[in-house]
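**Q** Sequence unavailable; structure follows:
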């Protein structure tokens, strides 16, 4: 396999699997070694071999009637000897590694013990947790010197300990595999973050890394996002320029319409021109996503109360319910534009409007309810599309709008890390719900009120109203 191919996604996934399997195999081998650990050292093995050779010599020099007693007499601690004319001990050393290792040790210490004369097997010890070595050495006359070495092996681990060991091993394998997989998918996560930034109109940072397939995708995406953002910027600038350039001829047309003698024609032309102005303003508001405005702490309650008062002054039946103060990190101009869009949309389709603000520990919820016809559930996603109007003919004489109110509000909410959803209002019409994240409690700076009158207010300063502005404007509380 070439070096280039070894850096590919398939090769890295295979490496993760091989590492996981290798770790599992190593753990099983360790467990096997623990269960088959020898408790007899090499020095002890040499002493056992020497005693067996001595026992063979003693047994050959003693009549059979006295051999058993003589074997018991020359026994030593940890090594019990006996003589029997026949034995049922079977040799298991070919199938058990510890017995094969012990046979090799004994034969190395005493070559006379090598061969079929020596039989080795295992028996449980009298003490729990151990196993003894039992064996038989065949003499020249066909009888046997039997022996028992205690202890020889550790007993198998308890079932609970074996299960715990395997669970720990599985956790280690899973942890190593997850770490390797995380390193494998980290470039994909970076690429996804860059794609999200591009969708918000910002240039995402992309560093080609990871497998070759991901590197090629990252390089291609980097070039694509540069072209895409440049194209989006060019289109936005062109749209802004066209919108601004249209304002002058609209004003000239308004002036010329005012000179007409036909009042009906004059009113119709003025209405059409006003609708064109609203369309231009909506388009500019949508193009200006608000990202260019700095984020600062805003009193959302004051912002909503001011927008409600302005709509009430314009003749709307509208009410605001909410706390007196609520600090929220946001862009004041973009927030005010979003609120005006939602109230204006409600005014076009409803007679009564209720704006509510609900404060939670980690978010603020804005509710705009109306008693209009609402939007069917299967058309709500469609209603959030830009330049899309479900029923251009409906309204309350305020114009049909450009179809950008909800789309612009959705874009502003998303830019602040929030969400916008449509539902059914208790008044029977449409409910627009906006959830915005809160970074924490209101800071002391947000409680100092508006700037002094001598200081000119910048575009980013949110307008504030005195608390008596929370009037019902024709709606019962």
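**A** Looks like it arrived, so ask away. Just so it is clear, the structure is predicted and the values come from calculations on it, not from any experiment.
**Q** Please make it C-alpha for all contacts and neighbour counts, starting now.
**A** Will do.
**Q** ok, then the element right after whichever strand or helix holds residue 10?
**A** Using DSSP states H and E, residue 10 sits in helix 9-35. Where DSSP H and E defines the elements, the next helix or strand beyond helix 9-35 is helix 42-61.
**Q** In that following helix, which residues are buried?
**A** For helix 42-61, the neighbour count (16 or more other Cα atoms under 10 Å) marks 45-53, 55-56, 59 as buried.
**Q** Also stretch 155-172?
**A** In stretch 155-172, counting by 16+ other Cα under 10 Å, buried: 155-156, 166, 169-170, 172.
**Q** Taking these together, which two end up most distant?
**A** Maximum pairwise distance among those (Cα to Cα): 25.7 Å, between 155 and 172.
**Q** my guess is residue 98 contacts residue 34, does it?
**A** No: here residue 98 lies out of contact with residue 34, judged by Cα atoms under 8 Å, at a distance of 11.8 Å.
**Q** for this protein, what spans make up the helices?
**A** All helices of the chain, identified by DSSP state H, fall at 3-6, 9-35, 42-61, 64-73, 97-109, 159-199, 212-258, 263-287, 300-313, 332-349, 380-383, 405-415.
**Q** Check it against this one:
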């Protein structure tokens, strides 16, 4: 049952708060309306009908007397008691009691009149303002009518109006206070969501003590992560600077050497430089400059054009137009890694870019051997080399290509998805970035 209710529950915090606020008020209104108000007006109607029966019994006594003088006086008595004597032919048209479905107090009226000792045959309550009562007296059938308000509580709507007005007023006051309590939670949620997308927005903890504590913890966590990223980047940049100088001297010395073994040693030095560049790319993947608006379609088209010089790659599909807030250099490097990885193991590479209101999708497909489903999670981990399908030992790979792409996706609040290409049969790498 709870699983069934979850499908219809509001998703947002404000929606659920409104439901918590309004549901008890509506339940209280319905309960009061159906229980208290109905019973109250039924009792009032019953009591007023009992007083009416006394007057009606006095009038019926003149008809039951059978004396012509009494019958003549019945009309004057009816006027004095505020009754009207209707056409006797109307009694033949009243074959049953008639009452509207929504007339709850009318049922109490009919029940009370029939329980009285009066010779009442039928009652008609369909008229909006009058009640018609058919009587079978000793002098024959008669129809007596009177105003409905004689047996109805005066101003019956006042209690309902009072309940509704008070409910609206209390709901408004509760909403104002509840909104002030929910606003800090919403601001914390927005700051967390934006930081998950790689965007840092101004945030200051506010609200209740618990919300302030959670906000302060979030700010401290965000600052600590930023410090760790900066320290890692600075450390690797320093290591890179210190290593490049001796590597450059080795490379220069080996390039002018006449020793035959110098050629192999020079290849080792170049591979070390490539590995060093890969490490730096991985360290910079989530420590880029601030986000900026860029055209992703133009960025992908430019990257594909450059990659075409190194192998077969085609931009097959573009959909959507608009600017997206991202880190262009980081996205370009991630796309170059995907295309380069595909060109290494395949001779056909297709790239497509799809842009909609919710996300940006960049898809790279090839006709290579692909990656088994059981190894796709491992392929996105740093320093992992797959074997034998896409062995990273081929060439100068160090197992950071897909890890860099996955890290770039996470820094933009997205993810890298690996699957099998339906069109080419090889690997399908889908870079999904939240807008």
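**A** Yep, that arrived. Just so we're clear, the structure is a prediction, and the values are computed from it rather than from any experiment.
**Q** which other helices and strands contact the helix holding residue 10 of the first structure?
**A** Under the contact criterion of 3 or more Cα pairs under 8 Å, 6 or more residues apart in numbering; DSSP states H and E, the helices and strands touching helix 9-35 of the first structure comprise helix 159-199.
**Q** Mind doing that once more with 10 Å?
**A** Counting contacts by 3 or more Cα pairs under 10 Å, 6 or more residues apart in numbering; DSSP states H and E, helix 9-35 of the first structure packs against helix 3-6, strand 144-154, helix 159-199, helix 212-258.
**Q** Deepest in the core, which of the ones you listed is it.
**A** strand 144-154 (a mean of 23; mean count of other Cα atoms under 10 Å).
**Q** Overlap of the contact sets of residue 98 and residue 34 of the first structure?
**A** Counting by Cα atoms under 10 Å, 6 or more residues apart in numbering, the contacts common to residue 98 of the first structure and residue 34 are residue 153.
**Q** out of those two, which sits in the busier spot?
**A** Set residue 98 of the first structure next to residue 34 and count neighbours by other Cα atoms under 10 Å: residue 98 wins out with 21 against 15.
**Q** Please report how far the more buried one lies from residue 213 of the first structure.
**A** 50 Å (Cα to Cα, to the nearest Å).
**Q** Over to residue 18 of the first structure?
**A** Applying Cα to Cα to residue 18 of the first structure and residue 213 of the first structure gives a distance of 21 Å.
**Q** most remote residue from the first structure's center?
**A** Most distant residue from the mean C-alpha position of the first structure: residue 63, 82.7 Å away (Cα atoms, centre = their mean).
**Q** For that residue, give me its contacts.
**A** residue 70.
**Q** separation between the residue most central in space within the first structure and residue 200 of the first structure?
**A** The structure's the first structure has its C-alpha centroid closest to residue 189; by Cα atoms, centre = their mean the separation is 10.3 Å. Distance of residue 189 of the first structure to residue 200 of the first structure, computed by Cα to Cα: 17 Å.
**Q** do residue 72 of the first structure as well
**A** Plainly put, residue 72 of the first structure is 92 Å away from residue 200 of the first structure if you go by Cα to Cα.
**Q** Ok, residue 99 of the first structure next?
**A** Distance of residue 99 of the first structure to residue 200 of the first structure, given as Cα to Cα: 71 Å.
**Q** between these two, who's got more neighbours?
**A** Higher neighbour count among residue 99 of the first structure and residue 200: residue 99, with 22 against 16, using other Cα under 10 Å.
**Q** wait, the more buried one sits on residue 120?
**A** Yes: at 6.5 Å, residue 99 of the first structure and residue 120 qualify as touching, with contact defined as Cα atoms under 10 Å.
**Q** about what we covered before: mind putting the helices of the first structure in TSV, distance to residue 135 of the first structure included?
**A** TSV is the format used below for the helices of the first structure (distance: least, Cα to Cα, whole Å):
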stretch	distance to residue 135 of the first structure
helix 3-6	54
helix 9-35	21
helix 42-61	10
helix 64-73	14
helix 97-109	10
helix 159-199	29
helix 212-258	62
helix 263-287	93
helix 300-313	90
helix 332-349	90
helix 380-383	84
helix 405-415	81
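**Q** Residue 323 of the first structure: which of those helices is closest?
**A** Residue 323 of the first structure lies closest to helix 300-313 among those, at 6.5 Å (Cα to Cα).
**Q** how distant is that closest one from the center of its chain?
**A** 39 Å (Cα atoms, centre = their mean, to the nearest Å).
**Q** swap in stretch 171-181 of the second structure?
**A** On Cα atoms, centre = their mean, the centre of stretch 171-181 of the second structure falls 21 Å from the chain's centre.
**Q** Pull the residues that contact it.
**A** For stretch 171-181 of the second structure, the surrounding residues in contact (Cα under 10 Å, 6+ apart) are 14, 17-18, 21-22, 25, 165-170, 182, 185-186, 206-208, 211.
**Q** got the contact list for the residue mapped onto residue 195 of the first structure from the second structure?
**A** By TM-score structural alignment, residue 195 of the first structure lines up with residue 192 in the second structure. Residues counted as contacts of residue 192 of the second structure (Cα under 10 Å, 6+ apart) are 186, 198-201, 203, 215, 218-219, 222.
**Q** repeat for residue 339 of the first structure
**A** 303-304, 307-308, 333, 345, 355, 366, 368, 405, 409 are the contacts of residue 339 of the first structure under Cα under 10 Å, 6+ apart.
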